[in-house]
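1. sequence and computational prediction follow.
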Amino acid sequence: MRIFRKITTPSNYHHHQLRSYVSTCRAVVLPSFGGADKLQLRSDVPVPPLKPNHVLVRTRAVSVNPLDTRMRSGYGRSIFEPLLPLILGRDVSGEVAAVGESVRSVIVGQEVFGALHPTAVRGTYTDYAILSDDEVTPKPTSLSHVEASAIPFAALTAWRALKSTARISEGQRILIVGGGGAVGFAAIQIAVAAGCNVATTCGSQSVDRILAVGAEQAVDYVAEDVELAIKGKFDAVLDTIGVPETERMGINFLKRGGHYMTLQGEAASLTDRFGLAIGLPAATTFLLKRQIQYRYSHGIEYSWTFMRADIEGLIEIRKLCEAGKMKIPVDKTFPITQVKEAHEAKDNKLIPGKVVLELD
């Protein structure tokens, strides 16, 4: 690794000091789509120059999200194929190594965490990740880098659905379908913190920890008939499973004026099947039809939800973490040198919960 090239920042910058800046670093590169064996750890991957709003993060931990293994297998190929090789990874926890000249929110040396947008091409499976200043915030001091890295992408996905789309408020009833996964578990904690009454469906192994963070009801969908076990109607349903059966059920559990939100929107899969020119308009049409259909038949709002960078959301998530109201359990960590093994474990469903890669 060529280590440091000194660069000066403009004299009006409020930290008058020389910045050290790396030109190359280690990164896990994906040259083509496929199995975990496609991932390559390279030691001389270029670090592009920072734009004015960029933050260079010395990575300590990154979590493996379902999006990472899906992208590796070719999900979203219509968007990403022309951009190969990719660096996967969305979440990061680490220290600020350098900042662009317009960054004021964090300073060099500070511990931070954050997440990239789903379509970012240069991800976080690298010693030096680059995020914009609205994608990082100081790391909660109560959490280790491993714990912190598991949170931002999942929590921001849940935040966008519950806070931006459904605009949940105190006293409302919220149903989370699939509360055991990272997004579902984050959503439960966000809704509980907002003063909502939360019911959820989950696997038997998740029941205890879901009740422990304040959900009123956790229904084991294997052992129980969900539609008999859950009573009454809800103001919002977040469906993290997104199969036709959970969609039908979720819609039927809503009050008039309620919000159904699914993580499994058709945009990427339709676009992959038919290409951008046909697939994206087809997905838009499909969504619009659903929205009109459900507004007419059930009087509810229907939406596809996905993570977007949102600095207010990230700051609120940090505050929840610091107050002990947001945590996503990490089941296993791997060193970055074992990234293939980590992906294989997720592919083969050997580890149900969060997997984190550590970088030293």
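-> All right, it came through fine. Since this is a predicted model, take the numbers as computed values, not measurements.

2. alpha carbons only for contacts and neighbour counts from here, please
-> OK.

3. residue nearest the centroid of the protein?
-> Centroid-nearest residue in the chain, with C-alpha atoms, centre = their mean: Phe153, separated by 2.2 Å.

4. hang on, it packs against Ala115?
-> Yes. Look at Phe153 against Ala115 with C-alpha atoms under 8 Å: they come within range, at 5.4 Å.

5. what residues are shared contacts of the two?
-> Listed contacts common to Phe153 and Ala115 are 90-91; contacts here mean C-alpha atoms under 8 Å, 6 or more residues apart in numbering.

6. what ranges does the stretch 201-350 of the chain have for its helices?
-> Counting by DSSP state H, counting those that start in this stretch, one finds helices in the stretch 201-350 of the chain at the ranges 207-212, 226-229, 244-252, 267-298, 311-322, 339-347.

7. second one coming, line it up with the first:
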Amino acid sequence: MRAMRMNRYGAASVIREEAVPRPAPDRGDVLIQVAATSFNPSDVGLRRGLLRAVLPLELPYTLGGDVAGTIVEVGDDVHTLAVGDRVIGRVDTGGAAAEFVTAAADTLVVAPTAVPLTHAAAIPIAGLTAWQAVYEHACITSGQRVLVNGAGGGVGGFAVQLAKHAGAHVIATASTRSADVVRQLGADETIDYTAAPLGDALDGPVDVILNLVDLAGRPAAALMSLVRPGGVVVSATVALTAPAGSSVTAVSFVARNDTGHLASLVKLVDAGAVRVDIAASRPLADLASVHLDAESGRVRGKTILIP
């Protein structure tokens, strides 16, 4: 089978298409024929070796942490899924940037039926991150003013919708190329972060900030100052600490694989409450080019890759 692999850490050019044996499912696993995987910004850090202290890879390594596909074989002791089932999931060991991948059955959920199976590959990693930011860490409730900092990304698109679904008034930072889409996803207000400091554009403090971007050297205190006393800042990217003496709560987290959260998100997609926004659909062989585009700032939202 074809797989997009890296044999060493480095530039995007280390990603190569290779012929590798088709895997076989172990006990508790299933074999999935991949309909699509998706690109996540963290893939760049993974490929460059910036995450090796917390996530060392066994090289050569097949990329791809999101999967949507159809089960073609089941291993022993798998009773909840069957051949022919269409599933999605987060594959923490990678390998979904290929024609076939194995995954533990208990990490998968039935794919939504309201969107094409290929589009559903955009959900697991970005969707889980947004779900846990909104509902588990920020605990957003109806009537709150919520600032989504970085709404133009894949996580941001889901976060805007989930915060809106929770009843919040959503203010989203987005570039001019993303603003229209972010508004379509439910943002009540958009702020062009390139035009003026956030503090100048906001009409008063917010209850919650969801930070989904690298602050690029900007002081975290400036972000914290936008939250009312007793408010919450949740960061899925950089570690944040509330200033001494502040009543603001700062939470930094790494999303975990949770099939309960993923299944709940699928229900919202099937109910039409959450939209899966696909910015680009590309052949799997283009994966290295997608990495280059991301490093040049040319990737918006979710890009899916199809074998």
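-> Received, thanks. Treat the numbers as computed from the prediction; the structure is a model and nothing was measured.

8. sorry, back to before: any idea what the residue nearest to the centre of structure 1 aligns with in structure 2?
-> For Phe153 of structure 1, the equivalent position in structure 2 is taken to be Ile125, counting by TM-score structural alignment.

9. list the contacts of its match.
-> Listed by C-alpha under 8 Å, 6+ apart, the contact partners of Ile125 of structure 2 are 40, 65-66, 90, 255.

10. for it, helix, strand, or coil?
-> Secondary structure for Ile125 of structure 2, judged by DSSP: H, G, I helix; E, B strand; the rest coil, is helix.

11. identify, from the contacts of Ile125 of structure 2, the entry nearest to Arg8 of structure 2.
-> For Arg8 of structure 2, the nearest member of the contacts of Ile125 of structure 2 is Gly65. The distance, counting by C-alpha to C-alpha, is 17.9 Å.

12. trace the closest one over to structure 1, please.
-> By TM-score structural alignment, Gly65 of structure 2 lines up with Arg90.

13. can I assume that match is in contact with Leu116?
-> Yes. Shown here, Arg90 of structure 1 and Leu116 form a contact pair, counting by C-alpha under 8 Å, at 5.0 Å.

14. any common contacting residues for these two?
-> Jointly contacting Arg90 of structure 1 and Leu116 under the rule C-alpha under 8 Å, 6+ apart are 123, 153.

15. more neighbours, those two?
-> When neighbours are counted by other C-alpha atoms under 10 Å, Arg90 of structure 1 and Leu116 differ, and Arg90 comes out ahead with 30 against 26.

16. quick one: residues contacting Thr262 of structure 1.
-> Taking C-alpha under 8 Å, 6+ apart as the contact definition, Thr262 of structure 1 lies against 238-242, 247, 303-305.

17. scratch that, Arg256 of structure 1
-> Arg256 of structure 1 is in contact with 298-300, counting by C-alpha under 8 Å, 6+ apart.

18. for Thr124 of structure 1, give its distance to Ser149 of structure 1.
-> Taking C-alpha to C-alpha, to the nearest Å as the measure, Thr124 of structure 1 falls 10 Å from Ser149 of structure 1.

19. what touches both of the two?
-> Listed as contacting both Thr124 of structure 1 and Ser149 by C-alpha under 8 Å, 6+ apart are 62, 91-92.

20. which of those are buried?
-> The neighbour-count test (16 or more other C-alpha atoms under 10 Å) marks 62, 91-92 as buried among these.

21. any idea what Ala250 of structure 2 aligns with in structure 1?
-> Across the two structures, Ala250 of structure 2 finds its equivalent in Tyr302 of structure 1, going by TM-score structural alignment.
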